[in-house]
Each structure stands twice: as C-alpha cells, then as structure tokens.
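*Asks:* The amino acid sequence is not available; the structure is as follows:
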C-alpha cells in the first residue's frame, strides 16, 4: 500500500474525498440514505446479493425501510452529476486522444408484469444458437477506454432506452451530451486530437457521423460481413445527359473480386491472435434509402464517406481460424486518411472496446446492478446511477488501496494495477480517510403499517413489454 503521506496518495485521497462530497451534493432528496447505500455496496464482503443484506452492513446506519424509501423517492440531479463525472481524470491513449466506447447492457425483468417501459432485449446464451428475447430495461453506457492491459473504464454517462427511442438517434444525443460536457470541463481544446467513438455493429456509423458532424469526433464502428458499400461516382463525361450519378462501383464484402488494391496493408505479429493482416480502402459510403431513421429527412440523402478496414487474424483463443472483422472509420482521403500506423491503432483500439464488457460483468456479478427487484423504472435509474458513483470511487481509489489477495491468487499486483474487484476488497480500509458528508440518522418510531388481515386495495397496472420504437400498452389490472 502506498503511504498516506506519499504525494500521489495524498492527491488521490483528495480527489476521492472531493468526489464523495460532490456526489452527496447531487443527491437532493433522501441524500444520506442513498449515500450510505452506495457506501454499503462499496464495503460489502463479497458480491451483492440483496438489498436487505446491504441494510445490515456497518456502513449503512439506517433501517431497510430507509433504503427502499431512498430508491423509490430519492432524487439525483443527473445533469449535475454528469458534470462531476466529467471533471474527474479521464484516461487517454498514447497520443493524448480521448477514446469513448458506447454499448447497451440489459437489466432483464421477465416476470415484472407491473413494471412499465420494458423492452424485448436480445440476449446471448453459452450454447450456439441459444439467443433469447427477454423483457427488460436496456441501458446505454458511454465510457472512456484506458490504454494498455487493463479492464478499467471511466463511466461518463448512462441512459435507459425507452420504447419510443430510436437506437442510433438516442446514441447520437447521448454522445453529444458527453462530448459537450468534456469540452466544458476542459478535457478537449482546439488543436487536440479528435475524440474517437467506438461502437459495435448495432450502430449506424453513417447516421452517427452525420448527426455529430459539428463535433470534434471520429466514428469507428463494426460492420456486418454481408454489407455492400459504394465508391464515389465517376467523373461526369462531357455531353452526358440525364441525372448525375451519385454512387460508384460496388464494394461487396463477400466478393473479393470487387475489392481494388487497398490504400494501406499492414502485417502485425500479436501474442494473442497470431499474425494479423489489415487492409483499408478509402472513400466508401453506404447507399442510403428513406427507411428507418432517414424517413423524415427532408433534404436529399447525404453521402457520408469513410474508410473501410478489413482485419484477418490467425487464430482466436480456443477456436480455429476466425471470420474477418470489418470496420468503418469516418475519415477519408479528403481529410487526412489513416496511415498504415493509424490503421493498426484503429483495429487495436476497437479491440479495447471489450473492456466495456468487463465493466458490465463487474457491475452485474459483483456490485449487483441487476439484483434489486424494483417496480418503477425511475427507481432502477437511481440504482444505476448509484452503481456509476460506486464504480467511479473504486477507480479513484486505485492508487491508495492495499492488495488484499486471496491465498490462491498470484503475487500481489503493483499499485495502480489492481482489478476493480480487488480494489473493492480493500476500500473499507480507505473509507475512514475520505469525506463523510452523510449525517447521523435520527431516531424515529416505526409506523403502524398495514392492519392485520387487510388486503391491498390498490391494484397495480400490468404492462406488456414493447419492441423498440413502440409504446407499451396497459392491458389489465392485477387483483
């Protein structure tokens, strides 16, 4: 453990204390109950299995009724807390660039018939072809990725996807909020490298690039292996009549004969994937049609050009030869096309996006993000933001937490190299040295409760889960 008198430890404790005080300031209703609930999650032994067990923790000095009252009737100023998150240290890549990743994780609620605004969530199982559609609440996360071999991310925003939301348009609005907040916080200034935004194949890269064209960002998304893109239209010949051609030759991912000579081609030896071959082609775009998000587009459909990268690795751990990976990057030769080194950095940075999967796994399996069985989606939102506050405190406590390793674990990790679970294991020893803004609970006499033998006369409405872009409907009431 780093000495508390060490300058880096003192600065880390100061940042952690400042964040805890700012987080408590963002809680405008049931602040002390919600703050102590977050401390109980931080200091609990082992994974969080139920809210009742958290109410018995030493750090939670209030009763279990206060715990549920805080989740159901508490209030967190989200915009203020977003600014607090943006003012923390933001990880950057080797060239000082901020790299953001966006993805959706599901809080599955299959039996919550009285919970509104549920959607049908596509989930994967361990077996091949075992994907399922389960009702739940999908949440969109935006995080900043760290370089190097680390599973840490910096969570900057989380937003629940509602039935009426369009997937890509919601992502564009969320990313705009995050980027504007980072610029306001001073993390990006004129002359700095553009911010990279990385997403999976569920995001429309052309749509994101079009909606965020006024921001200093570049989009990098994965494409399906059956896509067909277009090159620019050839020059118009003199004397040609008729409408000008808008799209050029086809670039078919499954047809190598339609691929011209790549603009860049690299070969990289990796320790995990063997030999990696990367190729890139400039100025490729999608032929848009007036469907989906482009239905209400009044003007002519835009042509959003980008660079396509094809990655073929030698092997994946535990499998044979994998399929090629296709990426689309919103930069062409008109505005500094990627060089060979940048092409390698792009696909390597895309692989860093899987750190967000580790964050989801830690939130669910250790912090118990999807453990509570709350009814109202607003209560789920408060609990989700509490998880963000908990994770951020763990990230800030990395330099000062002692490694309390299990006997069967490997040698102690170096300071700053601990995993989120191991940092949480030693957070209880650091907590007394940080700010404690929550006041002591006041004694109160419990209410009489429901009279014995009476029945609940309030019938909770039942809600059908909806598909994305559609409203839920009330079908009947529960007796």
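*Replies:* Looks like it arrived, so ask away. Fair warning: this is a prediction, and the values are worked out from it, not measured in the lab.
*Asks:* use CA for all of it now, contacts and neighbours both
*Replies:* Noted.
*Asks:* Look at the one residue sitting closest to the centre of the chain and tell me its secondary structure.
*Replies:* Nearest residue to the geometric centre of the chain (CA atoms, centre = their mean): residue 141, 2.6 Å. Put simply, residue 141 is strand when judged by DSSP: H, G, I helix; E, B strand; the rest coil.
*Asks:* was I right about it contacting residue 104?
*Replies:* Yes. With contacts defined as CA atoms under 8 Å, residue 141 counts as touching residue 104 at a distance of 6.1 Å.
*Asks:* Just confirm residue 364 is within a helix.
*Replies:* Yes. Secondary structure assignment places residue 364 in a helix (three-state DSSP).
*Asks:* Now it: closest residue in space, sequence neighbours ignored.
*Replies:* Among residues not flanking residue 364 along the chain, residue 370 sits closest, at 5.8 Å (CA to CA, 6 or more residues apart in numbering).
*Asks:* What count of nearby residues applies to residue 3?
*Replies:* Counted with other CA atoms under 10 Å, residues neighbouring residue 3 total 10.
*Asks:* where's residue 279, which helix or strand?
*Replies:* Element membership for residue 279 (DSSP states H and E) is strand 274-284.
*Asks:* Grab the nearest non-local neighbour of residue 114.
*Replies:* Sequence neighbours aside, residue 462 is the residue nearest to residue 114 in space, at 4.5 Å (criterion: CA to CA, 6+ apart).
*Asks:* hold the first one in mind and look at this next one:
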C-alpha cells in the first residue's frame, strides 16, 4: 500500500505541496540556495550542529559558498509568507475558538561584539536564583495552540525586538497584524467566539487588553503573586456629596483577608495535576499611574481596565508536591464556571510553545549559526519557521521510523522530531521548484598573506534611541 493510499486527510499532501510552492515564490533573491537550505534542514540526520554541514546533505546541491551567499544576500518576501502561514489549516479548541500564544525566545550572542542591535536577554541556568542577563537577539513568536496534550503549535509570526522598541507596544502591533490577517483569510467570521490570546507573567496583560480592545480578542495572562488590584467603587449613598471615589476595596494576592467570597468556584479531577481548584473574582482592575508606559497618556483620568481574576491551585506538579497557586487575569467580566475551566486549561496549553522553542533550537539549530548581521538572522529565523511548518503539514503523511528502543507512536501522535526523521522519504514526492545549480569554479579569495583592512566596528548592547538614517548608513559601511 502506497503512502498516499493510507487513511490520511485527503488534502494533507496537497497542503504540503502548495506551501512548498508558495514558500519558493516568497524567496525573491537567491531563492534556489535558500530553498535547498530549508530542504537540507528538514532531511538531515540528527540535530543541526553547524550551518555549513547542511551543504553536505544530498538535498543541498550547491556548495557551501552558495549557502552563505543566500544567508547574507538573499531576500525573502516576509509579508507574503505571513499571509501564506495564516491561510493554512489551523488547530482550534473544542468550541471552535482560535487560541494564540505569544512569547519571546532569545538567540544569545554574548561574544558577538560586532553584531548590532543586541539586547540584554533575561535567561535562566540550572538551579534556583540563577537568572542572568546575556546579550542576544530576542524574538517574539505568535503561534496557534492545539487542544489536548501535544508538542505541536502552528507558528504564524515572528518579530525581532530592537533596542529602541517598547516590548508591549511591539507585541500589541504584532498581534493586531496577525488578527487582521486571520480576518482577511477567513479564519474568523462574525459570530465566531473571540480569539483567545495567552501570555505569561512577563507581559503587562492589562495594557495589552487596552491596546487591543477594538479587536475580537480576549486576553489571558499570568500575574505575579505580589500584585494588588482593586474592585470598582461602591455606589454613593443618596444625598452624600463630595468627589466620587475612583476605586473600591483592595484585593491583595498575598493576603487572603482581602479576598471576598469568590463569584465562581470550580473543582476538576485531572490525570496530570490531580485535583485542580479554580476560583474567580469579577471586575478587578490595576491602579494605573502616570509614569512609564502611561506617561504620555492624554490629559484626564487614566482608564479603568476591568477584568476577571482566576486563582488556580493544583494538587501536584512534576517534582513538586505542594505547588504555589497561579494567578490569571482575563480581559472580560461576568465569567461562568465553563469560562473559568476553559481559561485555566487554555493557559496550561501555552507551555506547548516551549516544546516548539526546544525543537527549533536543539534539533533544527535555530541559534547555531554565528551570523553577524541582524538581517541574516531574521532570514534564517524565517527559514526555520518555514521548515517547522512543513513538518506540521507532513504530520499525517510521515512514517514512524522509530529506533529499536523507542515505543511505537499512536496514529497522529508523532512528535516533530519523529516527523523530521521520516521527511526524507516524503521529500522526493513533493514539488521541487528549485532549479539545478550551474557549473562554476570557486573564486580566488583573499590573497595569501594579506590582512583584512576593513575591520568591523563594535556595537553597544542594551536599550537606546532609534538610530538615524545617517547612523545606519555609517554602521553598514563600517561592517
């Protein structure tokens, strides 16, 4: 029985073929070299350790010079690729809702002093209290989450954060563009449930909700356990004058004495976490002050951003028999018991994005190349996204080529690494739009004994103002 005669979705092979053809059309300069580089990335055995070794894969018919030429001087139509990713079949929750996760992953470059636009990235090493700041390029990813236990996500967009960026403003603009593309692609219609956007504690979820209030989305984010929110002010007694209070009673996450009776309480028995208890309080908002992000807000009162607070406590986590509770804030009010269960379960699905980061870093080698220019790093990042998308589309088609010591995977439960292991067998049946390489000889290179007289300039690390056009031109000439 052939591969295409098995019980698989009818359009799986067609979707993969169409994406490969459209991806090649997005490569507007040195497209053959970049396309074959992506194929070598998909068909290589084992994890990617160095970039140049990909030129030895049979799928890469060109030399290593063409590989680096494509990385440094190729061009990619990112807008078209983003529209293509949005138009693919996307996973949905049980109620048909799209659930998007937003998170930042860092490409650490601590010793790349000549690489511009680096930031100090917050990283963790082994052990508690081992957080440190390492120079690198942070990238913001937006991906669609799948329901149930899985290690797959559908990456829709990626943006590199620059030293002059306001992270929350850039994230809001990124999510706004993703939602607009979803609307244009017909992935969301009037009457569908709002798109759920899930973020972790590193984001100001209330500010994101304010910036995205005009879109059909809901924001759900974790808050630190030391936060203090406020209830709405109580109604003023009849006949009492004076200024109306702006806020009501305090709600301190660390002080149970400030917690009134919850509006919703749910208890669920789970197989992974034991007994999960979630309680919710309605109409809680943070106290905003005129500094930092709100310093330039127009004159008048700052907005009141109300939402629902959910406190989730599970019986046990892996390696922790007494886990601390998780505090969540939802941008809507009037939550029901069904909403509360849907919210905390959707938040736990956010950690599937960590599996994607681990896959693209440890297996596909996203952070392996020692590229100098940020434009080349962006180009390589989009190649990684295109390769990972092909693995997702090939999931129903790939065979389970397991090692003798590995357990057989159930149908439709192949991990991204196992799909990549069998992608070479599928590769020959897919469209191959790249043209054959032309016969050429290597260039003369630098004369023996000569020195490089054009030394690259070093660039500072950290936050700074946006450079002018003249400064950018000077940096480009120096590099």
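*Replies:* Done, it's in. Everything quoted here is computed from the prediction, not taken from an experiment.
*Asks:* Once they're superposed, tell me the TM-score.
*Replies:* Here the TM-score for the pair of chains, by TM-score structural alignment, normalised by the length of structure 1, is 0.96; 474 aligned residues with a CA RMSD of 2.0 Å.
*Asks:* on that earlier part again, what secondary structure does the residue nearest to residue 364 of structure 1 sit in?
*Replies:* Here residue 370 of structure 1 takes the coil state, with states given by three-state DSSP.
*Asks:* which residue in structure 2 lines up with it?
*Replies:* Structural alignment (TM-score structural alignment) places residue 370 of structure 1 against residue 367 in structure 2.
*Asks:* likewise residue 435 of structure 1?
*Replies:* Aligned by TM-score structural alignment, residue 435 of structure 1 pairs with residue 431 of structure 2.
*Asks:* ok, its match - how many residues close by?
*Replies:* Other residues lying near residue 431 of structure 2 total 13 when counted by other CA under 10 Å.
*Asks:* what residues are up against it?
*Replies:* 17, 20-21 (CA atoms under 8 Å, 6 or more residues apart in numbering).
*Asks:* now residue 37 of structure 1
*Replies:* Applying CA under 8 Å, 6+ apart to residue 37 of structure 1 gives the contacts 54-55, 59-60, 67.
*Asks:* coming back round to it: mind putting the contacts of residue 431 of structure 2 in JSON lines, distance to residue 307 of structure 2, neighbour count and secondary structure included?
*Replies:* Formatted as JSON lines, the contacts of residue 431 of structure 2 follow (distance: CA to CA, whole Å; neighbours: other CA atoms under 10 Å; DSSP: H, G, I helix; E, B strand; the rest coil):
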{"residue": "17", "distance to residue 307 of structure 2": "44", "neighbour count": "19", "secondary structure": "helix"}
{"residue": "20", "distance to residue 307 of structure 2": "43", "neighbour count": "22", "secondary structure": "helix"}
{"residue": "21", "distance to residue 307 of structure 2": "45", "neighbour count": "16", "secondary structure": "helix"}
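*Asks:* if we go to structure 1, which of those residues are intact?
*Replies:* Using both residues aligned by TM-score structural alignment, their matches' CA atoms under 8 Å, structure 1 keeps these contacts from the contacts of residue 431 of structure 2: 17, 20-21.
*Asks:* How is the closest residue to the residue nearest to the centre of structure 1 other than its chain neighbours classified with respect to secondary structure?
*Replies:* Sequence neighbours aside, residue 158 is the residue nearest to residue 141 of structure 1 in space, at 4.5 Å (criterion: CA to CA, 6+ apart). Following three-state DSSP, residue 158 of structure 1 is assigned to strand.
*Asks:* Show me where the stretch 251-400 of structure 2 has its helices.
*Replies:* Under the criterion DSSP state H, counting those that start in this stretch, the stretch 251-400 of structure 2 contains helices at 337-349, 352-358, 374-393.
*Asks:* residues in contact with the residue nearest to residue 114 of structure 1?
*Replies:* Here residue 462 of structure 1 is in contact with 113-116, 474-478 (CA under 8 Å, 6+ apart).
*Asks:* matching residues in structure 2 for the helix or strand encompassing it?
*Replies:* Here residue 462 of structure 1, judged by DSSP H and E, is contained in strand 461-463. Counting by TM-score structural alignment, strand 461-463 of structure 1 lines up with residues 457-459 of structure 2.
*Asks:* what's stretch 17-33 of structure 2 in contact with?
*Replies:* By CA under 8 Å, 6+ apart, the residues outside stretch 17-33 of structure 2 that reach it are 34-35, 60, 62, 66-67, 69-70, 73-78, 80-81, 84, 386, 390, 430-431, 433-435.
*Asks:* Can you point out the buried residues in stretch 348-358 of structure 2?
*Replies:* For stretch 348-358 of structure 2, the neighbour count (16 or more other CA atoms under 10 Å) marks 349-350, 352-353, 355-357 as buried.
*Asks:* Can you list the neighbours in contact with that stretch?
*Replies:* Here stretch 348-358 of structure 2 makes contact (CA under 8 Å, 6+ apart) with 101, 103, 105, 143, 145-153, 198-199.
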